[in-house]
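In: Quick one: sequence and predicted model below, then my questions.
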Amino acid sequence: MNFDLKTLELTAAATEKCDLLVVLVPEGFRPGQDALSVLAAHALKCGDLKAKAGTHLQLYLAPAVSARRVVLLGAGNGSARAIRQALQAIATTFKLPQVKRAVVCFAGEAQPDGVSAAVQAVADASYVYATTKPKAEARTLNRVVIGVVHAEPVREAFAHGVGLVAGVEFAREWGNRPANHATPSLLADAAKSLGSQPRIQCKVHGPAEVARLGMGAFMAVARGSEEPLRLIELRYRGASKSDAPVVLVGKGITFDTGGISIKPAAEMDEMKFDMCGAASVLGVFRALGELQPAINVVGLIPACENMPDGRAVKPGDVVTSMSGQTIEVLNTDAEGRLVLCDVLTYAARFKPAAVVDIATLTGACVIALGSVRSGLFANNDVLAAALSAAGDEAQDLCWRMPLDEDYAEGLKSNFADMGNVAGRAGGSITAAKFLQRFVGEFPWAHLDIAGTAWKSGAGKGSTGRPVGLLVHYLLGHAQQRSATGTVKAVKPALPSRRKFQSKPA
C-alpha cells in the first residue's frame, strides 16, 4: 500500500479525486467558507454530527466535492487515541471493493502522534489475510493520502507510522498463517527475507548447531516433531559495534498440541498463534528496516513444534538446559518457557544493554489481564518504566506484574534444580520466575502476550501486538543514547510518500 503525506486544507481536499474522502472534524472546529466546512458546520449545528471521536455522517456525491463518498468523522481532541478510535468506527468503509484510493484529511491542526495513528488505523482497518484463501478478495485499497494543514511538523511521525504498519502487517501475516504454512523452516525463510533490508543480517542455526550449544531444554520440546527446529538470529546494526544491543527473544512454537500433556480439541487450531512472539520480533525487524534508528538490536527466535509422538518428552523427564541447570518437565504443555530459557542464556553472549522476551506464555495472564494489556515482568525498574511508557505512546498497552521471590517456591523439585510449572495459582508470575533463573545480571523484561497477540471469534486473527510497543521502546532507547552521546544518530530519510510490501517475499 502507498501512503502519501500532503499539505491539504479543506478547500483543496474538496477537489481531490478519490473513492473515499474522510474529514476528521475535531472539537472546537472552526469552519471556513469552502464546501466541506459548510457541510460539517451544518451537520454539527443540526446535531447530525458531533465532534466526539467516532461519531460520523456519510455522504454520497456531495455538491462541490470531487470524491464519490465523503465521511464527516468526529475526531475528539485529535490525540492518537481519539484518531484511532474515530477511524476504527468506520473500519468497514476502507474494505469496500470500490474504495481503491482514499484521502484522510485533518480539518484542524494535526498532532504528530495523531498523524501516525491515522496511518496505522487505516492500515489496520483495510488489512486482509489472503495467503491461503485463493478465492478471497485481496485488499483493494492501494493508496491513502493523509492531508494536513502543515506537513513539515508531522513528517517524521508520518514516516514512523508507515514503518510501524510495515512491521505490524509482517507480524500479522506470519501469525495468521496455518502451521503447515509457517513451519520452523518457513519462519527461518521469512527471517532471511529481512536480510534484504538495510543493516539487517540473518543467521539460522539447525539441530546440529543447537545441540553443540547444549540447548537441552529447547531440543526436548522439538523432539516429538518431524519438523526440524530452527534457532533464528537476526541482527540490526544502526550504531557502532561497541554499542551494546537490545536483545529481543520471541517464542516461536509454530504449533502447540501440548505434547504428551495434550490440549483439549476445542480451539486447538488457535495454537498456530503460539509463535506470535516470534512473529512480533520479525515485525520489529521489518519496521527497523524502514525506520533505520541509531541502535543495535539482536533478535533471537527459537522455532519448533510441540508434538506428542513416541520420541516426545514425557511428564517427569529431566532435561539439562544450556545454563547447566536441570529441569523436571512436570507438564509438557508448559513448553514455551523451556525453549525460551536456553535462548535467554544464549543472549548473554551479546553483552546486551537489555533483553526483552515476548511470548504467548500462559493462559493465566489472559485471566489476569484479558485482551486489553499484555503482562509485563521485569527485574529492572528503568526498563519496566520505559516499556510501559512505550506501550502507552503506541496505544499497545501493558501492565507490570510482580516478581516476588515467594512466587518461586512452587518451582522446587525433588529430582531436578527446578520444575517447569508451579501449580495454577499465579501461573503467569511463576512462569516469569522460571525464566528469571536464566537471565543473569542484565536488565530483563518478559512480555506475556497470550491475551493480546490474537483475537478469537468472528474476527479471529493475529493483532500484530506488541510490535508497536517494542518499536516505540527501541526508538526511545535510540534517542536517549544519541542524546547522551553514546551513539552517533543515523536519521532515516523522511519522504512524503512511503510504500511497503504488506506480505513477505
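Out: Thanks, I have the structure now. Numbers count the residues shown, from 1 in each chain.

In: alpha carbons only for contacts and neighbour counts from here, please
Out: Fine.

In: Is the nearest residue to Val366 once chain neighbours are set aside in a helix, a strand, or coil?
Out: Closest residue in space to Val366, ignoring its immediate chain neighbours: Gly451 at 4.7 Å, by CA to CA, 6 or more residues apart in numbering. Put simply, Gly451 is coil when judged by DSSP: H, G, I helix; E, B strand; the rest coil.

In: didn't Gly451 look like it was pressed against Ser374?
Out: Yes: if you go by CA atoms under 8 Å, Gly451 and Ser374 touch, sitting 6.7 Å apart.

In: Mutual contacts of those two, please.
Out: Cys365 (CA atoms under 8 Å, 6 or more residues apart in numbering).

In: Quick check on these two: which one has the bigger neighbour count.
Out: Ser374 (30 against 23; other CA atoms under 10 Å).

In: In contact with that one, which residues?
Out: Contacts of Ser374 by CA under 8 Å, 6+ apart are 365, 397-399, 447-452.

In: Could you check stretch 238-248 and say which residues are buried?
Out: Using 16 or more other CA atoms under 10 Å as the burial criterion, the residues of stretch 238-248 that qualify are 238-239, 243-248.

In: Stretch 336-350 too?
Out: Per 16+ other CA under 10 Å, stretch 336-350 contains these buried residues: 336-348.

In: Do a quick rundown of the helices in the chain.
Out: Along the chain, counting by DSSP state H, helices occupy 10-13, 35-46, 80-88, 112-126, 155-176, 184-193, 207-213, 216-222, 276-291, 336-347, 363-369, 381-394, 427-436, 467-483.

In: putting a second one here so we can go through both:
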Amino acid sequence: MEFQAKTSSALTLRTHSLVLPVYENSKSSGATISSAAISGTTAELDDACDGLIAKLIKQGDIKGSLGATRVLHDVAGCKADRVILLGLGKQGEALSAEKFDKAIKKAAAAVKATPAKDAVLCLDDVTVTDRDEAWKASQSAKYFTDAVYQFTQLKSKKAPVINLKKVIYTVADKKQLKAVSSALTAGHSTAVGMALCKDLGNLPGNICTPSYLAQEAKKLARGNTKLTAKALNEKQMRELKMGSLLSVSAGSEQEARLIVLEYKGGKKSAKPVVLVGKGITFDTGGISLKPGVGMDEMKFDMCGAASVLGTMKAITEMNLPLNVVAIVAAAENMPGSRATKPGDIVTSMSGKTIEILNTDAEGRLVLCDALTYAERFKPKAVVDVATLTGACVVALGKHASGLYSNNDDLAEQLLEAGKRAGDKAWHMPLWDEYQQQLDSNFADIANIGGPGGGSITAACFLSRFAKAYDWAHLDIAGTAWDSGAAKGATGRPVSLLVEFLQQQAS
C-alpha cells in the first residue's frame, strides 16, 4: 500500500473515500446541534453541503460515538465519491492514544468494506493527549496496512480482492510535512513486519519447520547489503555444546536451527541490540504430552521467532540507523523414541547443568543457549521474545505481554515503547525469592519451579543465562495469537519492538 502526506485541502482532493472526524452532539435530542460536534474541515464541508452533516447529527443518524462510522455518498462541496464520518466521542474530552487507535482501526475497516481504491485521511484537527501529528500518521499507516492483511494462500479458491491501494494523509502545517511523511513510512513498514510475523505464525507445522524459518531469514537478507543471515545446523550446535537446545529437538526428525541475522545500519563501533526469538515450530509437549484439545494452536509456539523476523523486516525497510542482531532458536518438540525424558539432565552452552522435570517447558531450554550465544556480540541490550508460559495468560490475559528485566531503565524503555505503539506490556517481578523454586537435587537448576508463579520462575530460569548484559524478556503467550472464530497470529509484539528500536536509534 502507498502512503503520501499532502498539504492540500482535503475537500479539493479527488478520492474514492474521504475520512472526516465528528463528535457526539452534546445537546439533547431535538435541540439545536452543538457546534462542537463538527469543526475544522468537517464544518467546512457541512457549510458547502447546506448543513447536511449537522442535520444528520441532529436527527440521530450520526452518533459521533467513539469508532462509529457513517458513509455518505455524493456529498456536495468535496471531490470524494464518498465521505466516511468517523466518531471520536465527546468533543472537549481528552482523546487518549488508546481511543485514537480504536477509532482509526474502525476507519480502516469502514474504508476496506467499500470498493474504494484510495482514501484521504483528514485528522489534523484531532488532538491526542501527549501525542503529535507524526504519531497519528504512523499509527494510521500501520492500522490501514494491517486492515488489508489476509492469510488465504493455502486455500484452493482465490482470495477476495481488496481494492484499497493508496492513502493520503493531509497535513495543515507545511513544516510538519517531512516528519509526517517519515512517520507514514515507519507505520507502513511496521505493518509489513507484522504481516510477515502473521504469515509465519499462521503457517502449519508441516510447512513452517526450523529449516523453513532459516530459509525465510536468508530470504530477508537477500539483496540487502546491510543484512546478513546464517543458520547453524545441529552438528555446529553440538560443537558449541548447546546441549539444552538440542535436547528439545532430539525426538523430532526435523533438525533444529540456530538462525542469526546481523543488521548493520549504525556505526561500526556501536554495540548492537540483540533480539532473541523462541522458534518452537510445533510443540506437542514432548514426552510430557499436551492434551489433544487445542493442540493445533501449538503451531503458534514460534511466534517469538516470527516477531523477531518481522521486526528485522520492518527496520530494514525503514533503513534504521542502528546495529541489530536477531537470533532465532528453532526446533520442533516431538515425543519420538530419542526424545528427552522427564528427569534427564543436560548441559547447556554456559556449562550449567539442567534437570528437565517437564519436557513441555522447552522454550526456556532453547532460549538459554541462544542467550549464551548472544554474549559474543557484546550487546548493548538483549530482548528475548517467547510464547513461554500459560501462566502468563492466566496472569495478564490477551491484553498485555509480560515483561521481565534485570535492568529497570531497559524495562521502562520497553514499557514506553509498548504504550506508544499500542502494543502494551506489563512489568512483572523478578525477585530472588522466586529463584529458589528452581533448585534441583541433581543438577545446577531445574527447568520448572512448581505450580506457583510459573511465568515468573520461567523468567528467573532465563535470567541465570543473561547476567553478562542488560536483558529483558517478553512473555507473549497471551498476546501472540487469537483463538476461536478469529483464530490467527496477531503480529505482536512487532510494533512494540520496532518502536523500541526507533527510540534506540534516535
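Out: Perfect, I can see it now. Nothing here was measured: the structure is a model prediction, and the numbers come from that model.

In: Closest one to Phe218 of structure 1 out of the buried residues of stretch 238-248 of structure 1, please.
Out: Nearest to Phe218 of structure 1 among the buried residues of stretch 238-248 of structure 1, counting by CA to CA, is Leu248 at 17.1 Å.

In: residue in structure 2 matching that closest one?
Out: In structure 2, the residue equivalent to Leu248 of structure 1 is Leu275, according to TM-score structural alignment.

In: So Ala468 of structure 2 is in contact with Glu375, correct?
Out: Yes: using CA under 8 Å, Ala468 of structure 2 makes contact with Glu375 at a distance of 7.0 Å.

In: Narrow the contacts of Ser374 of structure 1 to just the buried residues.
Out: The buried subset of the contacts of Ser374 of structure 1 - by 16+ other CA under 10 Å - is 365, 397-399, 447-452.

In: Turn these into TSV, including distance to Phe434 of structure 1.
Out: Listed next are those as TSV, based on distance: CA to CA, whole Å:
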residue	distance to Phe434 of structure 1
Cys365	15
Leu397	24
Cys398	20
Trp399	19
Leu447	14
Asp448	13
Ile449	17
Ala450	17
Gly451	20
Thr452	22
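
In: ok, now how distant is the aligned partner of Gln236 of structure 2 in structure 1 from Met215 of structure 1?
Out: Residue correspondence to structure 1 (TM-score structural alignment): Gln236 of structure 2 is matched to Glu209. Distance of Glu209 of structure 1 to Met215 of structure 1, computed by CA to CA, to the nearest Å: 9 Å.

In: give the contact list for the closest residue to Ala107 of structure 2 other than its chain neighbours.
Out: Counting by CA to CA, 6+ apart, the nearest residue to Ala107 of structure 2 once its immediate chain neighbours are dropped is Leu86, at 6.5 Å. When contacts are counted by CA under 8 Å, 6+ apart, Leu86 of structure 2 touches 19-22, 64, 66-70, 103, 107.

In: List the members of those residues that persist in structure 1.
Out: Contacts from those that recur in structure 1, judged by both residues aligned by TM-score structural alignment, their matches' CA atoms under 8 Å, are 19-22, 64, 66-70, 103.

In: Please flag which of those residues sit within strands.
Out: Counting by DSSP state E, those place 19-22, 69-70 in strands.

In: which one of those residues has the most neighbours?
Out: That'd be Val22 among those, by other CA under 10 Å, with 32 neighbours.

In: Distance of Glu297 of structure 2 relative to Asn206 of structure 2?
Out: 13 Å.

In: What does Thr389 of structure 2 correspond to in structure 1?
Out: Match for Thr389 of structure 2 (TM-score structural alignment): Thr362.

In: The closest residue to its match other than its chain neighbours: neighbouring residues, count only.
Out: Counting by CA to CA, 6+ apart, Ser428 is the residue found nearest to Thr362 of structure 1 once chain neighbours are left out, at 5.6 Å. Residues near Ser428 of structure 1, counting by other CA under 10 Å, number 23.

In: now Glu133 of structure 2
Out: Counted with other CA under 10 Å, Glu133 of structure 2 comes out at 21.

In: Wait, it touches Lys178, no?
Out: No: using CA under 8 Å as the test, Glu133 of structure 2 is too far from Lys178 to be in contact (11.2 Å).

In: any idea how far Leu261 of structure 2 is from the aligned residue in structure 2 for Pro302 of structure 1?
Out: Using TM-score structural alignment, the equivalent of Pro302 of structure 1 in structure 2 is Ala329. Distance, Ala329 of structure 2 to Leu261 of structure 2, by CA to CA: 12 Å.

In: picking up where we left off before, want to try CSV for the buried residues of stretch 336-350 of structure 1, with distance to Asp309 of structure 1 as columns?
Out: Conversion of the buried residues of stretch 336-350 of structure 1 to CSV gives the following (distance: CA to CA, whole Å):
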residue, distance to Asp309 of structure 1
Gly336, 18
Arg337, 20
Leu338, 18
Val339, 18
Leu340, 22
Cys341, 23
Asp342, 23
Val343, 24
Leu344, 27
Thr345, 28
Tyr346, 28
Ala347, 30
Ala348, 33
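
In: of Glu297 and Asn206 of structure 2, who's got more company?
Out: Using other CA under 10 Å, the more surrounded residue of Glu297 of structure 2 and Asn206 is Glu297, with 20 against 10.

In: Show me what the more buried one aligns to in structure 1.
Out: Checking TM-score structural alignment: Glu297 of structure 2 goes with Glu270.

In: To which residue of structure 2 is Leu340 of structure 1 aligned?
Out: Checking TM-score structural alignment: Leu340 of structure 1 goes with Leu367.

In: do you know how far that match is from Met349 of structure 2?
Out: 11 Å.
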